[in-house]
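[1] sequence unavailable; structure follows:
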């Protein structure tokens, strides 16, 4: 077995509603279609990494309920190891309500459910066999304590750490010293810049090549133009999971030992395919498609 991508993160059952346009505050609109499926930033990123062809282990929590069983099976069906995905009794699995308009734009409301039960001790135990060459990837949907435990444990184990700072929380500043690579979109990068300024903790530029910003159709950039990768021109169907696809493929490329510029190019191509399809996890491409 090659290097492993450990994903510490959220897993949700998505309820996806397609509509002509997103509602304004106080407005009711009709949905053209409704479907359910696997979602959550952690799960989406794990699926992307697994479909790239690397071994993936998921550390997280679902409810001891029917949705939890479905989510576990969905991850396992993609070849993701779920022996460290805990079922929490008397707590519902996480859910996300995803509204998508005809231009592919979305609005998402998340109910954390069992994702909120993932604690630091559980994360540390889940990473007890991580080793140099492995990549530990986390986001902020499961809370700062879980993310903090993930990056600090990974550091002690010699693994490479990637944190996707979404959804943004100013508490992420406490993680930066232990993170090898911070990944953010333009909005999250602006939030990070503001939080650093408010805390007197330096600037985004101080992170140098530890900061990677995704730019949507314009591609992505590492540091102060150390690497810039152009985007691909595609017809947008649904932007859901595009960022997660990028992050998962990026982590997989790093686990494979690819130079970061090559990993960024591969991740960008994967994300471009994702936005041309409807859905979250089901829209993520396999390596042979890229």
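    Great, that's in hand. Predicted model, so just to flag it, every value in this text is computed and none were measured.
[2] please count neighbours and contacts with C-alpha atoms only from this point.
    Will do.
[3] for burial, what's the neighbour tally of residue 167?
    Residue 167 sits with 13 neighbouring residues when counted by other C-alpha atoms under 10 Å.
[4] any idea how far the residue nearest to it when sequence neighbours are not counted is from residue 202?
    In this structure, residue 167 finds its nearest non-sequential neighbour in residue 140, 5.8 Å apart by C-alpha to C-alpha, 6 or more residues apart in numbering. As for residue 140, its distance to residue 202 is 22 Å (criterion: C-alpha to C-alpha, to the nearest Å).
[5] ok, now residue 112?
    The gap separating residue 112 from residue 202 is 32 Å, by C-alpha to C-alpha.
[6] which of those two has more neighbours?
    Neighbours were counted for residue 112 and for residue 202 using other C-alpha under 10 Å; residue 112 has more, 21 against 13.
[7] so who does that one touch?
    Neighbouring residues of residue 112 by C-alpha atoms under 8 Å, 6 or more residues apart in numbering: 12, 93, 94, 95, 141, 142.
[8] quick revisit: from memory the residue nearest to residue 167 sits against residue 170, does it?
    No - contact between residue 140 and residue 170 fails when scored by C-alpha atoms under 8 Å: they sit 10.7 Å apart.
[9] biggest helix in this structure by residues?
    Taking residue count as the measure and DSSP state H as the definition, the longest helix of the chain comes out as helix 260-275.
[10] list the buried residues in it.
    If you call a residue buried by 16 or more other C-alpha atoms under 10 Å, then helix 260-275 has these buried ones: 261-275.
[11] comparison target, given below:
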């Protein structure tokens, strides 16, 4: 069965500067190389899900500029429906500047642009779409109020809502109330709850925190330690695949998109879906760039069969 997914999210054009090491405050260093590629957390997650066989629709905004045209075409190349990708006449397309060091670690500076030009009028006409999809995914590179309105609408149509609270910031209570699955990484989880996820006991305590705020399902990505999950079906840690990372950009986005492409709506297969998602993410970090590094279903299956 093919999962039908809508992503409400961010679109950025990524420019990556390749350096031997990160500069110190006030220091000027030379970049060894420079590259540009389509990206943004929302776009990356949509492409990851589409490349793993899901049927995708995208809800978002770009500027009336060449970058917006470039990003629209990039999504369409992966078979993603862009009917609800609107143009913002006031702001340029979102952009990110990424500094990547020789160890594959990065830091990122984002210009939100049209991503934060969204308001609830963007959702006009999306009811027909939400009647047909299984999952709606969103992140924090777009306004929370729009996400809350979209999730509320999605819940009215029986859609499973997935929130990736990145970059971490306080979550609106009304958004948590209509979120089915929350997926932070370990640092985001600590920012959101004040609980350091340094043990399974702490992770279970974090799961209780989110349950108390209305979210029944928690996944915490733990980098090289794997991923912790807590759902009504049980809890546990699925280990990561050991690989040599050369660029961690879009690793988390690949994980979320690939995971959602495999999940059943009742999350009964969460452990198996997590293994698939972990494998997909492990391939992404062995390649350069955001969207260009995201693997296809056949690549993930081949790696799982190795």
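    Structure received. Computed from a predicted structure; not experimentally measured.
[12] average offset of the longest helix of structure 1 relative to structure 2?
    Mean deviation of helix 260-275 of structure 1 from its aligned counterpart in structure 2 after superposition (mean C-alpha distance after the TM-score superposition for structure 1): 0.7 Å.
[13] what sits up against that helix?
    In this structure, residues lying in contact with helix 260-275 of structure 1 by C-alpha under 8 Å, 6+ apart are 104, 219-220, 227-229, 231-243, 245-254, 283-285, 290.
[14] swap in stretch 277-286 of structure 1?
    With contacts defined as C-alpha under 8 Å, 6+ apart, stretch 277-286 of structure 1 is touched by 16, 37-39, 43-44, 47-48, 51-52, 236-238, 240-241, 245, 270-271, 273-275.
[15] with stretch 18-37 of structure 2 instead?
    Applying C-alpha under 8 Å, 6+ apart, the external contacts of stretch 18-37 of structure 2 come out as 13-17, 99-102, 289-292.
[16] that stretch spans what distance, first to last residue?
    Stretch 18-37 of structure 2 stretches 14 Å from its first residue to its last (C-alpha to C-alpha).
[17] spatially nearest residue to the aligned residue in structure 2 for residue 234 of structure 1 (excluding sequence neighbours)?
    When structure 2 is aligned by TM-score structural alignment, the residue opposite residue 234 of structure 1 is residue 243. Counting by C-alpha to C-alpha, 6+ apart, the nearest residue to residue 243 of structure 2 once its immediate chain neighbours are dropped is residue 282, at 6.6 Å.
[18] residue 254 of structure 2 versus that neighbour, what's the distance?
    Separation of residue 282 of structure 2 from residue 254 of structure 2 (C-alpha to C-alpha) stands at 9 Å.
[19] ok, residue 148 of structure 2 next?
    Distance, residue 148 of structure 2 to residue 254 of structure 2, by C-alpha to C-alpha: 23 Å.
[20] those two: which has the busier surroundings?
    residue 254 (34 against 22).
[21] that one: helix or strand, and which one exactly?
    The secondary structure element spanning residue 254 of structure 2 is helix 251-262 (assigned by DSSP states H and E).
[22] and if you look at residue 213 of structure 1?
    Secondary-structure assignment from DSSP H and E places residue 213 of structure 1 in strand 211-214.
[23] repeat that for residue 162 of structure 2.
    Here residue 162 of structure 2, judged by DSSP H and E, is contained in strand 160-164.
[24] that strand vs structure 1, average distance?
    Distance for strand 160-164 of structure 2, averaged over aligned residues: 0.4 Å (mean C-alpha distance after the TM-score superposition for structure 1).
[25] in structure 2, which residue is most central in space?
    Within structure 2, the residue whose C-alpha comes closest to the C-alpha centroid is residue 253; the distance, by C-alpha atoms, centre = their mean, is 3.6 Å.
[26] gap between the counterpart of it in structure 1 and residue 280 of structure 1?
    Using TM-score structural alignment to pair residues, one finds that residue 253 of structure 2 aligns to residue 244 in structure 1. Counting by C-alpha to C-alpha, the gap from residue 244 of structure 1 to residue 280 of structure 1 is 9 Å.
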